[in-house]
Structures are given as structure tokens and as C-alpha cells.
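[1] need a structure here:
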Amino acid sequence: MDIFRTQKMSSVLNHIGENEKTLSILDLTLMSIGSVIGTGVMVLTGIVAATEAGPSVAISFVIGAIAAMVIVLCYSELSSNIPSSGGSYTFTYVTLGEILAYVSGLCIVIAYLLSMATVASGWGAYLTSFLDVFNIYLPKAITAIPSQGGFVNLPAMFSVVMILFIISAGTKDSKKFNNAMVITKIVVIFIFLLVGVFYVKKTNYEPFLPYGTSGVFTGAASVFFAYCGFDATASAAPYVKNPKKALPIGLISSLAVCAAIYVGVSLVLTGITSYKNLNVPDALSYTLKLVGRSNVSMIVSLGTIIGILAVIFASNFATSQIMSTMSRDGLLPKVFSKKNKKDVPIVSLWSVGLVGAVLAGFCNLKDLANFASIAFLLVYGMVSISVIVFRKKYPDIKRSFKTPLVPFVPILGAGCCLFLMFNLKLNTWIVFIIVLCFILISYFLYGKKHSIIKENDTLKEAKKDEQN
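    Presented below is the predicted three-dimensional model:
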């Protein structure tokens, strides 16, 4: 069937000039940490603890880390051998076929779009908390979404637009800004841990599983969102100096760092105060205020304001690259592959960014995060299976990194994704299925008809007819 036609690996590799290959192993690792650590630890940790897992949210993070590590092992092999800006979309196109690649590409775009909006919402909350220290109180009408009694969250929208301008300046210039944001974020988290650990009370861990074991797994499905960021790293592959070495190191090392930080923060956060008090979007600074450390809370808020921007950066970077690649393949309108003088897919960048800004200004943070999780999980499951197909389809490629224990590890990765998906709530599934139907409809109405592969096949058939 032509809907399962695949791309040849040689046709998807990006031809980037050597002057544009500016990302080192450190740059890539920081980008990966920057795309992962953000709202997951600074916002969602408290909300998931309060509503789903209690203090056992630390276990939820461990479960999420195990699932993420299995998937990262699959990503490492594919991204190091298929260094394309399409990320998951390209991996599935080369292995599983066009229709699944189309679904994968748009699911990742939607997931990062919602991730960006979620992160921007958290950024707005931390900005408000920081200004409160100086007795500067912004009107609720412009700092809260309609469902929370406001009109629009303008700070959240501003954060997205600011990052769009930074990325528009090009990879070489924007990476310096991104590295600074990531380092600031890590420093802030360590300040919180070093100060907060002295205010931990064992009584706050009782009961440790207030929502039972089902709450732990539901929490794991929600906080898995906190580990999503692999595609942002994979999408940067064409701009990496040594992708075969840098990508596996960047992906695996960044996940290990992130998992340790998540577990540490969740234990300190739920140890400082009862989990019931943590249903707030600025949990880290909030708990420090509770114990009378307003001065440290101010530092954490300021650092978080700077650091969280790295996630918005990574989300916008990944979505613009993926949409541009899909456009070049004919699956999206050609306008989305248009680039500026700095080789930035400017139309894709601003189209997705502005939609994300609107969502951040008007929509509920938790609902966005849950939907992003299920979209990411579907794509990661497909990428895991892609490794098995890739091994069979290209057995003779010299691989700098090989996913261990194939096919066991990829099957385990896909199984983890399915397990976490089925632990998400019914309303999340209903919305996801509706969106999935629209994606499939758009493929048959546009993507299938305009596919470059289809056009090439048609030209080949026409030449054969002429020769005959």
C-alpha cells in the first residue's frame, strides 16, 4: 500500500554547511537538559503530588525515568545513524512508512506545542511570585486564564514571543543564550535542594501513598511529560559537529542528570509541607516562603524565570525543524519550509510559536500537560518499534551506537509507553482520539496527494511509459 511507502535513508540526511555545524557534545547535553528540566520539576511536581500521587510522586518519577531510559536507548541508535532535523518523524518515515510518519510528526508538533504552552504558564506564575517580593502586583485580569478568574495570561504569552525572536537569530547565536539559561536553571534547583533539605519533616511523608499504588502509576503517566525532550535533541542532529558520538552521550547523560534532580526535588518539596498544599504553579518558591526563606524564594523565582525559558526554546526549535522537514517532503504546505538568512525555518517557527502563545494565555496547564504526555507516548512507542525494523532494513550499516538487547529493549520501550498511556484519564483519551482522527483525515486530504515520494514514483512511471 502506498500509504506505507518509506523514505530511503540517503534522501533524508540534511546537507548543512560546515559553518552551521556549531553544536558540541556539551552544547547538545545542555540543550537536552534544557528541553527536559522545566515545568516538570518546577510546576508539575507539586500539582501531581497534590492531586494524584502524594509524597510517592518521587516513585512516579523513578518509574517515568525507567521508561524514558529504555526509549532513549532506542533514540540514541536512530538519531546517531539518521541525523535529520525531522527527529521522530524521519525515523518512522524511514522504517514504518508514510502514514505513521505523518501521525508521528504532527503528534510531536502538537505535543511540543502544548508543552511550550504549559511551560509558559508556569513561567508566568514564577514571574508573578518574583514581583510579589517587591510588592509589585500585576492585575489578575492579565496574569490568569479565564477559568482562574482572569482574562488572559500576558506574561506567559510574552515569554513565548521573546524566545521566537531569539531563535530567529540563528543556531550559532541562540545556543549561547540557551546554554546560559540551562546553567542558571540547574544552579537554582541546587540552591532549592541545599536550603530546602533542612526544613524537611518526616511527618509530611505520612501517608506516603495517599492515593494508593494506582496514584503512583497515574502520577508516573503525568510526570512522564517531565522527561519529554528527546526529539528536541534529535532534531538538532544536523547542526552537531560529531552526531554519531555526541547524540548518544547527550541523550543518555542528560536523562541521568534529570532523573536525579526530579527525585531529589520531589522528596524535598513534599518533605517541607503537606502534599495537599502543593497544588500551585510555583511550588519551589511557594514552599520556601512557607518556611520563612523569602530571600531564597526570590532567588529561586528569578533563576526559574530565566531557566524555564530554555524549555520554551527547545520546544519551538524542535517543532519548527520537524514542520520544515515535513514541508520539504510535501506532507505539509511548502510555505512551512521557508527559511530566513540564518537558515531558520521562520514560517514554521512563528506559526507554531504564536499558536502556543495563545494557548498559554488562555488554557489550563494540567489539561495541556496530560494531552502532551499521551501524544509523546504514542510517538515514543513507534520510535521504539522503529529500531527493530531499522536493524532488519539496514543490517550492514556501521553503527556507532547500538541499542542493547534488540528486540527486547525496543519491545519493552513500546510496552512502557502503552502502559503509561492506559494510566491516563478517560477525558485525555477522548480528546486524543478526536485529534488523531483529524490528523488522519488531513493526511488523506493533503499529505498523501502531495508527498514528494509519490511525485517521484509518478515521474519514474512516466519515464518508463515513454521508454516503452
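[2] CA atoms for contacts and neighbours, from now on please.
    Fine.
[3] List the contacts of V223.
    For V223, the contacting residues are G40, L44, T45, V48, S60, F61, G64, by C-alpha atoms under 8 Å, 6 or more residues apart in numbering.
[4] Isn't the fifth one up against A220?
    Which is S60. Yes - counting by C-alpha atoms under 8 Å, A220 is a contact partner of S60 at 4.1 Å.
[5] ok, and for stretch 434-447, which residues are buried?
    Within stretch 434-447, the residues that qualify as buried by neighbour count (16 or more other C-alpha atoms under 10 Å) are L436, I439, S442, Y443, G447.
[6] Confirm M298 sits in a helix?
    Yes - membership of M298 in a helix is supported by DSSP: H, G, I helix; E, B strand; the rest coil.
[7] In space, what's closest to it - neighbours in sequence excluded?
    F130 (5.7 Å; C-alpha to C-alpha, 6 or more residues apart in numbering).
[8] re the thing from before, which ones among the buried residues of stretch 434-447 are found in helices?
    Of these, the ones assigned to helices by DSSP state H are L436, I439, S442.
[9] In a markdown table, list those residues along with distance to P404.
    Converted to a markdown table, these look like this (distance: C-alpha to C-alpha, whole Å):
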| residue | distance to P404 |
| --- | --- |
| L436 | 32 |
| I439 | 33 |
| S442 | 37 |
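[10] In contact with V109, which residues?
    A318, T319, I322, M323.
[11] Could you single out the nearest of the residues you listed to N427?
    T319 (25.4 Å; C-alpha to C-alpha).
[12] And that closest one, how far from V280?
    Distance, T319 to V280, by C-alpha to C-alpha, to the nearest Å: 28 Å.
[13] Please identify which of those two sits among more neighbours.
    Just comparing T319 and V280: by other C-alpha atoms under 10 Å the higher neighbour count belongs to T319, 31 against 17.
[14] With adjacent residues omitted, what lies nearest to that one?
    In space, T319 is closest to V109, 5.1 Å off (C-alpha to C-alpha, 6+ apart).
[15] quick one: secondary structure of that neighbour?
    helix.
[16] Which SSE is immediately downstream of whichever strand or helix holds V72?
    Using DSSP states H and E, the element containing V72 is helix 57-81. Remark: after helix 57-81, the chain's next helix or strand is helix 88-95, criterion DSSP H and E.
[17] Please name every helix or strand in contact with that following helix.
    Contacting helix 88-95 under the criterion 3 or more C-alpha pairs under 8 Å, 6 or more residues apart in numbering; DSSP states H and E are the following elements: helix 98-133, helix 365-393.
[18] I have a second one here; can you model it like the first so I can compare?
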Amino acid sequence: MCSLNRKKPLELEGEVSCFRRCLTTLDLVALGVGSTLGAGVYVLSGEVSREVAGPSIILSFLVAAVAAIFAGLCYAELGARVPKTGSAYLYTYVVVGEVWAFATGWNLLMSYVIGTSGVARAWSGTFDDLIHNVIAHTLRISLAMDSPALAPYPDFFAAGLIILLAGIFSLGVKESAVVNTVFTALNMAMLLFIIVAGFINGDLNNWRIPEDMLRNATINLSPPFNDTVDYGVGGFFPFGVKGTLAGASTCFYAFIGFDCIATTGEEVQNPQRAIPISIVASLLICFLAYLGASAALTLMMPYYLLDAHSPLPVAFKYVGWEPAKYAVAVGSLCALSSSLLGVMFPMPRVLYAMASDGLLFKTLGNVSSRQVPHVATLSLGALAAFMALLLDLKALVDMSSMGTIFAFTLVAVCILILRYTEDSSLEHTSQPFSLMGVLRPPSHPTAQTSKNVNIVIIVPCLPVLPVISIFINTYLMVQLGGETWTAYAIWMAVGIILYFGYGVRHSVHKQAPKGTERVHYEVDFVTPLGLPPPLTRTDSVRWWLHPASGACA
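    Purely as a prediction, here's the structure:
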């Protein structure tokens, strides 16, 4: 059982990466925004506003964004500390141990494969809606599938889309990044149009509807709406603060996706700077987009009249701008395209990292002449295409979120371990408590933060922020249904069998050298806005690592 504590050493000095460093910070921001800001921005606001939060959904997104930032800061710091391919899998391997790393990687693979299939199916459905459901109608008649585990009909369009994008990814990372940036830019342009048009046609009275007016208005609604839906008491908080917080728990899922940035450690220029900046910037951009879209929607139309499935087209029709629905349609397809690219991008890189470490089959770690993990890309692409083609994904969608949230939790745990596991090589002296010491952790290791180093972004307010992030993630996982937990347990059981049957015996770190000798890695430091330590842009920081444990000193 030594694999429980076996950690991966970071042999940075003299190590040659198989990937090409060709991505810029802008590429990573576009990747993060595209993956996070999916079609949910066109749908989620209507559903949450109408039935959960009302106009206060803008505060729901604010609370959700703050919670996402907690997880994002943990990823940002570890992305700067460990600038290699693997994301949460690698961080857990370096800090916690091999078996937990395998569990994290196995969860991420589940999340990415199911997410890819689900987004491709959503893209197919959205496109089919634009052509009046011709595809669905034809396939339901000719190739209907009558089984609880299968989809109503084989979705060839979704499967073909995944295969096409897998082929594009196999051509090269830069080519994939350019395609993603184009779709993300189009999506942002459509969202900007929607937000501006919404504010132009908005009415602040929709944020302060009196209760008596609400009651009179909802009485005239035809059944079953007035029998099954609680419209609250009107005003900005029609469902109270409780409804706003309930909406925040739903809106949190809208910020999942930024973690794909952390898989680019060996493909981006200056990863210690680009990864943390890109994570924070993408979360900020997504928050502003969600905030603007939800505010525009609830200003254009009273929240109780919003359509839960197509809120924006109905709202524009309500204010007399019905042609604007075409902008919504274009934006939705662009958002789904960039979201699909974003969820497919990290998928083969996590598989490559696990295969390179020997925890999965070595063949999956092969890299093509274009410096792309082509075997992992095509293998997972084929699996996701098969699922999109035949399986009913409704019961599996929540599993995708669970896998990502599990990774969020372990990343926060890694931060706590790095900062609070004392290093015996340091001379410890008693240090009095101070508020500034909590808000601005020291730049050099101390008895309290012995694993701290000088990097672009460090998590402030330790241990409060990581602990809150762990609590939020645990709460969200507990809220998932019993069917999701059953399917999740089956997936993890398969992973445990695979690890102890293959991975534990073929791990390349099984015979890792023991000792306390150190290698060093020099990191260019850029002083972050509002964060210590007092260094200049041209200073260089020496990062010491124990090869046997991967710990920083």
C-alpha cells in the first residue's frame, strides 16, 4: 500500500517536454472563457429567474462567482507552482499521493468524456431546432431505439461533430486554439449585442413589481402555470434571500470549465505567468457576461413571464425586437462550439499525463510529430462519439459536474498541505498572529506557510478560502441525486480495479529514488496587482524541490 503515499517528483532540470510551447495568454483566456461561457448563459438565467431567484439572479451570479474564484485561485497558484501537463491530477500526485492522483484523473476523464458527449448532443439539438426538428423527426421514424439506456434515436450529427473536432485537435494545438478563439469572439460579440439591446429596451419597474400587481398578473396565466409555480412576492427579492442563495448554488455550475487552462502547462509560453492570469481573467469575463445577460433579461421582461427554455428569444419578442432571436441563435451555436472545444482540449492531456506516469496503458501517452497526444485524442474522441451516438445522457450529466467538483476539492486540499506542512529544513521561530499576515501571506516559507514560494498569484486568507471552497464543493456533491451517486460509485469501482490491477504495478515512480538531494528551477516573477512580495519584474526566484517528495522548500 506504499502507493497511497507515493508522490511524483518534479524532475524539471534537464527534462525535455514532448509538447510545443506556442500558446499565448490570450489563447488561454479564450480557452477558459469558451469552455466556461457555454450555452447556459442563453438559458440558465431564464430558468433560475422565473422559479428560484427572480431579478436577484444578478446577486446569485455574484455569489457563485466569488465561490468559483476561491477554486480558481487554488488552481492559479498550483498552475504557477507546477507548470506541467496534468491539471488537478498532477497537483494531487505531487502533493498528496499516487492513489489520490489516479482517483482525480479518473474523475476528470469521466467529466470530460460525458461533458463532450452532452455538449455535442446539445449542439445537434440546437441546430435541429433552427431547421424545425427535421433531423429528429426523420430519425425517430426510421431509426427509433426503444430502450431505457439508449437515446430515442442515434444522433449521427453529434457523433460526427466530435470526430471532426478530434481530427482538428490532432492537427496541432495552435490550430485548435485559433478555431476556439474565433468561436469565443463571435459568442462574446453576440452577448454584447444582447446585453446592450436588453438595456435599451429594459424597464426598471420589472425589478420592483408590487405583490398585488404580481398576484393579479399571475391569475390570468393559463393552467398549469398558476397551479404549479410559486412566483414569490414580487420586488427584487421575490423568493427572499433564501431564493437568491439557492440560485447561487445552481449558477455555480455555470463557472465550471476554467480548469481546462491548467492542462496547458507545457504548451503555453511563460506558464508561471500565463496560467494564473488566464484563470482569473476568464472567470472575471464570464462573471461580467452572466451578470449583463441576466440583468438585461430581467429588465426586458417581468421575471414571472420568462420562458424557462428559450428566455431570450421570448423576451425580445415581448419588447418588439423579434428579429434579435437570430443573434441569440448564432450566439448559442458559437457558445456551444467553443464550449465543446474547451471540454475536449484538456481531455487527452489528462489521459496522456496518466499514461506517461504508467497508471494507464503506455500507448495512450504517444505523441505525434505535430507534438499532440494523438492516440489519447482519437481514443477519447471515439468513446465520446459513441456515447453521443447511442446513449441516453440525461442520467449521466450530473456525473460530469461531480467529477470536476471532486477535482476542485482536492486542489484546495493541496493548497492547504503545501502551505501548512512544515519543512524540517527550516528554522522555525514563533510568529505572532496578525491580520495582515492572513490577508497577505509571506513570500518566504515560515512555520505557518513552509511551502510558500514567490509566484504570480498566491491564495490569500489562508486557511479560510481553501476551507470555504472545500465546504462549497462538498455541499454541491451532497445535493446530487441517488442515481448520480450510484453511477459514480460504479465508475470509481472500475477505476479502482484498473489502478490496483495495472497502474500500481506499472507506475514509473514505483522505484523513485529516495533522498533529500535537491534540484532547482528558476522562475521569472511578476509582481501581481495588490499582492506581495516586494520584488521587481526583473527579479528571479529560485524554487527548490525535494525530488523524492515534490515538496517545495
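[19] Three-state assignment for Q272 of structure 2, please.
    Per three-state DSSP, Q272 of structure 2 ends up helix.
[20] That one matches what in structure 1?
    Matched by TM-score structural alignment, Q272 of structure 2 corresponds to K244 in structure 1.
[21] Count the neighbours of its match for me.
    The tally of other residues near K244 of structure 1 (other C-alpha under 10 Å) stands at 21.
[22] thinking it is in contact with N81, fair?
    Yes - here K244 of structure 1 reaches N81: they are 6.7 Å apart, a contact under C-alpha under 8 Å.
[23] Common neighbours of those two, please.
    Between them, K244 of structure 1 and N81 share these contacting residues under C-alpha under 8 Å, 6+ apart: S400.
[24] Go through the contacts of V109 of structure 1 and flag the ones preserved in structure 2.
    Counting by both residues aligned by TM-score structural alignment, their matches' C-alpha atoms under 8 Å, those that remain in contact in structure 2 are T319, I322, M323.
[25] circling back: among the ones in helices among the buried residues of stretch 434-447 of structure 1, find me the one that's closest to P238 of structure 1.
    Nearest to P238 of structure 1 among these: I439, at 27.2 Å, using C-alpha to C-alpha.
[26] Which residue is the nearest non-sequential neighbour of the closest one?
    Spatial nearest neighbour of I439 of structure 1, excluding adjacent residues (C-alpha to C-alpha, 6+ apart): V103 at 6.5 Å.
[27] That neighbour pairs with which position in structure 2?
    Superposed on structure 2 with TM-score structural alignment, V103 of structure 1 falls opposite A103.
[28] what's around Y475 of structure 2, how many residues?
    Around Y475 of structure 2 there are 12 residues (other C-alpha under 10 Å).
[29] Give me the neighbour count for S111 of structure 2.
    Look at S111 of structure 2: counted by other C-alpha under 10 Å, it has 23 neighbours.
[30] Enumerate every residue touching it.
    Counting by C-alpha under 8 Å, 6+ apart, S111 of structure 2 makes contact with M399, S400, S401, M402, G403, T404.
[31] nearest residue to the fifth one other than its sequence neighbours?
    With C-alpha to C-alpha, 6+ apart as the criterion, G403 of structure 2 has its nearest non-adjacent residue at 4.5 Å, and that residue is N107.
[32] The fourth one now?
    Distance criterion C-alpha to C-alpha, 6+ apart; nearest residue to M402 of structure 2, sequence neighbours excluded, is M477 at 6.2 Å.
[33] ok, now T218 of structure 1?
    Leaving aside its chain neighbours, T218 of structure 1 sits nearest to N423 (5.2 Å; criterion: C-alpha to C-alpha, 6+ apart).
[34] wait, doesn't the one you found sit right on A221?
    Yes - using C-alpha under 8 Å, N423 of structure 1 is in contact with A221, at 6.2 Å.
[35] In terms of neighbours, single out the busier of those two.
    Using other C-alpha under 10 Å, the more surrounded residue of N423 of structure 1 and A221 is A221, with 28 against 18.
[36] Give me the contact list for stretch 178-186 of structure 2.
    The list of residues contacting stretch 178-186 of structure 2 from outside it, by C-alpha under 8 Å, 6+ apart, reads D27, A30, L31, V33, G34, G331, C334, A335, S337, S338, L341, G342.
[37] What is the nearest of those to T244 of structure 2?
    Nearest to T244 of structure 2 among the contacts of stretch 178-186 of structure 2 is V33, at 24.5 Å by C-alpha to C-alpha.
[38] Does the spatially closest residue to the closest one that is not a sequence neighbour lie in a helix or a strand, and which?
    Sequence neighbours aside, S282 is the residue nearest to V33 of structure 2 in space, at 5.1 Å (criterion: C-alpha to C-alpha, 6+ apart). Per DSSP H and E: S282 of structure 2 is located in helix 271-300.
[39] could you give the angle of that helix to helix 57-81?
    170 degrees (axes from the mean of the first three to the mean of the last three C-alpha atoms, to 10 degrees).
[40] which is the next helix or strand following helix 271-300 of structure 2?
    That would be, after helix 271-300 of structure 2 and using DSSP H and E, helix 311-318.
[41] So which elements touch that next one?
    Taking 3+ C-alpha pairs under 8 Å, 6+ apart as the contact cut, helix 311-318 of structure 2 packs with helix 40-48, helix 271-300, helix 325-344.
[42] Turn those helices into CSV, including distance to I261 of structure 2.
    Formatted as CSV, those follow (distance: least, C-alpha to C-alpha, whole Å):
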stretch, distance to I261 of structure 2
helix 40-48, 20
helix 271-300, 7
helix 325-344, 9
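[43] what's around V196 of structure 2, how many residues?
    As a burial measure, V196 of structure 2 scores 14 neighbours (other C-alpha under 10 Å).
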